[in-house]
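Visitor: coords please:
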Amino acid sequence: MSPLLDFHLQQTRRQFFGHTGLRAGSIALASMLGRDLAGAAASPGSSSAAGQVHPPLPGLPHFAPRAKRLIYLHMNGAPSQLDLWDHKPGLQAYFDKDLPESVRNGQRITTMTSGQARLPVAPSMFKFQQYGQSGMWASELLKHTSKVVDDIALVRSVHTTAINHDPACTFVMTGNEVPGKASIGSWLAYGLGSESNDLPSFVVFTPTFPAASQAQALFTRMWSSGFLPSKHTGVALRGQGDPVLFVKNPHGVDSTDRRTMLNALNKLNEINHARIGDPEIQTRISNYEMAFRMQTSVPELTDLSKESQATLDMYGPDVQRPGSFTHSALLARRLIERGTRVVQILHRGWDQHNNLPKLLRGQIEDTDQATAALIMDLKQRGLLQDTLVVWGGEFGRTVYSQGTLTKDNYGRDHHPRNFCMWMAGGGVKGGTVYGETDDFSYNIAKDPVHINDLNATILHLMGIDHSRFSFKFQGLDQRLTGVEEHHVVKNLLA
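Guide: Below you'll find the model as predicted:
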């Protein structure tokens, strides 16, 4: 597309009326210069000319990547760091005592507990012990993940500004609480493309959750391309029925007929694109072509008959149940093997305001074995060294109980001031624990990590300098990490 068309399509309504008649000369000059630039971009030596359906942007990656692929495991609803990763044995002495004001220090709490007469401290009822050569502390609930802690870099000091789920999930996935921004998966698909011509560069799973869970809704903005071209939006594979709707040919239509129809439709769209210049027309063409390729690639992807019994057993009994977290985890490995750049699994049900011990146990039973199996499977196949796996939620949980408190029953409210996330694989220093919290897991005591520091680190591992990776929209150079200053957490790097 020429700079003139870029200008028209990306400016706001106010900019259009404010600039009309004032900058015609500069726009015309940009258009004339753009003809040469467009010719250079389409030269035979470019990635597009080489036949790659999802080529990287020119100049990307900025430097040699340590990870080539990303699998992002998002535990939607916010897992309790106190019951899984942030061991606080001293809290037993504070059972049912009020959270000291010197710890809370006037910090805001949600309306769900602001009406409580007390904020009673609720120590975790689960036992912790050290695992692996690294001696990383982990909950007894993590029977399987505890076996791979030496491949994990645990960050105990992640923090965010959002205290409610919707803005917090938007923040963790897009780097901003405001809807309309591009998700991290879309940024990577846009910048780095994909090695596969037959599968999307960014795929999303939203597995079913245990019936007893209190589930927060998932919003498509968590895998949306936002202001980026819409072809970089994550493609959600369904757990029931056809993995992708409307990919199969209708009854009575064979592949030859579909190919003829697409050829004719593409010609019409190309004519329309030449006349209007709307980039979404090109997106429409590429989506039709990808759907045609997926008629073959998706059935092959979801056919587990060639997986060994040992692999299926490693993932667990739900591996053959489409729509489960376990099935999604195995498909994630199969996708990245086939060249998909980003796979995102969003698992609901982690919002435990009451009856946390029972509900959390159910969530762990649904995900723990498959999570550990994914890491072990990648490692056995030599894929973990250049595949980055990320695990976490949108914020943490409070040390004080919401509602009923007994030794074996309590709930926890939202807590954005600190929570735990971990990374494993490509370029990550396994067995590392970074960041510390106070004795109540309420405030960060050492080495805070903002969500966008973590995003900057993910981009760095994928070979991208977050400060140089931007997209012009509404007059701003939009970045995943925003306009504030954020840093790569170098202590996490191998």
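
Visitor: going forward, measure contacts between C-alpha atoms and count neighbours the same way
Guide: Noted.

Visitor: what strand or helix carries the spatially most central residue of the chain?
Guide: Per CA atoms, centre = their mean, the C-alpha nearest to the average position across the chain is that of residue 72, at 4.7 Å. Using DSSP states H and E, residue 72 sits in strand 69-75.

Visitor: residues in contact with that strand?
Guide: Applying CA atoms under 8 Å, 6 or more residues apart in numbering, the external contacts of strand 69-75 come out as 332, 336, 340-350, 386-394, 462.

Visitor: that strand: how far from the chain's middle?
Guide: Put simply, strand 69-75 sits 5 Å off its chain's centre (CA atoms, centre = their mean, to the nearest Å).

Visitor: and if you look at stretch 150-167?
Guide: That offset, for stretch 150-167, works out to 13 Å (CA atoms, centre = their mean).

Visitor: start and end of that stretch, how far apart?
Guide: Start to finish, the residues bounding stretch 150-167 are 33 Å apart (CA to CA, to the nearest Å).

Visitor: kindly report the same for stretch 349-358.
Guide: So stretch 349-358: terminal residues 12 Å apart, CA to CA.

Visitor: that stretch: which residues count as buried?
Guide: Buried residues in stretch 349-358, defined by neighbour count with 16 or more other CA atoms under 10 Å: 349, 350, 351, 352, 353, 354, 355, 356, 357.

Visitor: from residue 370, how far out is the second one?
Guide: To tie it back to what came earlier, the one meant is residue 350. Going from residue 350 to residue 370 by CA to CA gives 17 Å.

Visitor: and what of the third one?
Guide: Taking CA to CA as the criterion, residue 351 is separated from residue 370 by 21 Å.

Visitor: please apply the same query to the fourth one.
Guide: Distance from residue 352 to residue 370, counting by CA to CA: 22 Å.

Visitor: before we compare anything, build this one as well:
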Amino acid sequence: MLLQSAIARRDFLYAGAGAAIGLGFPPPRSRAAPAVRAPGNGKSKSVILVNLTGGLSHIDSLDMKPDAPTEIRGEFKPAATSIPGTQICEHLPLLAARMRHWALVRSMSHGENGHLPGSHRLMTGATMPNQRGTDLDNVLSRRDWPCYAAGLDYIRPRHDGIPNGVTLPHSLIEGPLTWPGQHAGMLGATHDPMLVTQDPNSPTFRMDAFALPVGTTADQVEQRHTLLERLESGGAGDPTFRDHQRHAFSLLASGRVAGAFRLDRETVRVRDRYGRNQFGQSLLLARRLVAAGVPIVQANMGIVQTWDTHTDNWGKLKTRLLPWLDQAIAALIDDLEGEGLLGETFVAVIGEFGRTPKVSTLPGEKLPGRDHWAAVYSGLFAGGGVVGGRVIGKSDRVGAHPVTMSYTPFDLGATIYRALGVDPDSEIRDAQNRPSRVSTGQPMDILFQNR
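Guide: Next up, the predicted model:
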């Protein structure tokens, strides 16, 4: 009974840290031994991961095979780009004109054709744990590997009110299942990225996490902050609890991040350039967040399986997906360059895998599509020192397998950490204090080499 009482009192105090200023936070978890900060060997201050959830068909977009048989090459025609001799899909004209910024990698590859393990690899740079048990029926698993924002938050925590990561415009959830790899996993909820749960294209979009509670003024918040500091001036109390309090106050004090969510401050012309749809406004918000100092933004381009084109592959790509993506990433690159942020922002546009070379029609369906294919697929990379205007890697004549050196999601993970100046060999520890390397991949140095 005494133990239960002590635990209840501790949890109440943790909740009170936020309640004291009108906010609610989850109780912080006990912190493992801190990892050693890596040397500053990256050029980027921020990373934008544009997640093509469901898997973009590489053969119908970035690695077309016009000379392949009909059942492979599909319905679209290739078009010239600003890279001499390089073609991409005719429905990506804005990207084609801006290829000088992009390194197109056509030899991404791994061995998982399932959405869950493939997505986990993309969002964490690690293999999904085999023993998830009944966690597939739960909201999320704390056995998963941490996403990049969580890994960064563990290795390089900050206390200035700016989150280390933001995921938008929603989490990847299908029914009772939450896609693995979106959270801090084994590092605990304290390191979860901030989650946006609204469509930035909605006229009612707003982010309330940074707003003062109704009836509370900035002066009142500061008075409460001062009072708490005085009460703890003797050094008594749980250090983790005090960190939680400081985080709560700094969150409210961070006007930069709060202002980034005010999309209504952008002109109509700017918002129209990105596209008045969820894709476009999500990347506009991503640009505003990195400008405000957020290190990692993951933009999920669609719901859980938007790019999962088993049926009506060409109709979906032609009428919505490719035009929306084309417009949004063109505006993003233009604005990052125009604002002087491109050199310090690493951008990756990629899904968990590609699509099968051979076209097929599912039973009961009339319109054909392509199935999952991880053996080879394509990704786009720009900014943060990436040498653009190049094609790296090559697939075979039907887009089924790489014929040059291949790169994995693990390598992408190591590249993301390295871009931010984090050594991929940095140590993280789970709740049982067991050590692991934050990444097991090899950084894709070729992206940054002029050859």
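
Visitor: what's the matching range in the first structure for stretch 383-390 of the second structure?
Guide: Stretch 383-390 of the second structure corresponds to residues 425-432 in the first structure, going by TM-score structural alignment.

Visitor: next one: that stretch to chain centre, how far?
Guide: 18 Å.

Visitor: corresponding residue for residue 50 of the second structure in the first structure?
Guide: Aligned partner of residue 50 of the second structure by TM-score structural alignment: residue 73.

Visitor: residue 229 of the second structure is in what secondary structure piece?
Guide: Going by DSSP H and E, residue 229 of the second structure is part of helix 218-231.

Visitor: and that helix, how far from the chain's centre?
Guide: 35 Å.

Visitor: flag every buried residue along the following helix or strand past that helix.
Guide: Note on helix 218-231 of the second structure: by DSSP H and E, the next helix or strand toward the C-terminus is helix 239-253. Buried residues in helix 239-253 of the second structure, counted by 16+ other CA under 10 Å: 241, 242, 244, 245, 246, 247, 248, 249, 250, 251, 252, 253.

Visitor: do stretch 61-76 of the second structure as well
Guide: 61, 62, 63, 64, 65, 66, 72, 73, 74, 76.

Visitor: repeat that for stretch 394-411 of the second structure.
Guide: Buried residues in stretch 394-411 of the second structure (16+ other CA under 10 Å): 394-395, 398-402, 406-411.

Visitor: hmm, who's touching it?
Guide: Residues contacting stretch 394-411 of the second structure (CA under 8 Å, 6+ apart): 59, 63-65, 68, 72-73, 105-110, 121-122, 124-126, 356-357, 375-377, 393, 439-444.

Visitor: ok so residue 363 of the first structure is a helix residue?
Guide: Yes - counting by DSSP: H, G, I helix; E, B strand; the rest coil, residue 363 of the first structure is located in a helix.

Visitor: that one contacts residue 349, correct?
Guide: Yes - using CA atoms under 8 Å, residue 363 of the first structure is in contact with residue 349, at 7.1 Å.

Visitor: gap between the residue nearest to the centre of the first structure and residue 309 of the first structure?
Guide: 26 Å.

Visitor: got the angle for the helix holding residue 229 of the second structure vs helix 239-253?
Guide: Interaxial angle, helix 218-231 of the second structure versus helix 239-253 (axes from the mean of the first three to the mean of the last three CA atoms, to 10 degrees): 160 degrees.

Visitor: quick check: helix 218-231 of the second structure compared with the first structure, mean distance?
Guide: Comparison of helix 218-231 of the second structure with the first structure after fitting gives an average deviation of 5.4 Å (mean CA distance after the TM-score superposition for the first structure).

Visitor: buried residues in that helix, which are they?
Guide: Buried, per 16+ other CA under 10 Å, within helix 218-231 of the second structure: 221, 225, 228.

Visitor: please apply the same query to stretch 252-268 of the second structure.
Guide: For stretch 252-268 of the second structure, using 16+ other CA under 10 Å, the buried residues are 252, 253, 254, 256, 257, 258, 260, 261, 263.

Visitor: do the same with stretch 169-179 of the first structure
Guide: 169, 170, 171, 172, 173, 174, 175, 176, 177.

Visitor: nearest to residue 235 of the first structure, of the residues you listed?
Guide: The shortest approach to residue 235 of the first structure among these belongs to residue 173, at 15.5 Å (CA to CA).

Visitor: list the residues that contact that closest one.
Guide: By CA under 8 Å, 6+ apart, the neighbours of residue 173 of the first structure are 183, 184, 222, 223.

Visitor: so what corresponds to the first one in the second structure?
Guide: The alignment partner of residue 183 of the first structure in the second structure, by TM-score structural alignment, is residue 147.

Visitor: then residue 367 of the first structure?
Guide: Aligned by TM-score structural alignment, residue 367 of the first structure pairs with residue 325 of the second structure.

Visitor: doesn't residue 277 make contact with that match?
Guide: No - the pair residue 325 of the second structure / residue 277 is not scored as a contact, 10.1 Å apart, by CA under 8 Å.

Visitor: looking at the two, which is more packed in?
Guide: When residue 325 of the second structure and residue 277 are compared for neighbours, residue 325 comes out ahead with 24 against 17, by other CA atoms under 10 Å.

Visitor: using the three-state scheme, assign the more buried one.
Guide: From three-state DSSP, the assignment for residue 325 of the second structure is helix.

Visitor: so what's it closest to, chain neighbours aside?
Guide: Closest residue in space to residue 325 of the second structure, ignoring its immediate chain neighbours: residue 279 at 6.6 Å, by CA to CA, 6 or more residues apart in numbering.

Visitor: can you pull the contacts of the one you found?
Guide: Applying CA under 8 Å, 6+ apart to residue 279 of the second structure gives the contacts 301, 302, 324, 325, 328.

Visitor: quick one: it from residue 314 of the second structure, how far?
Guide: 19 Å.
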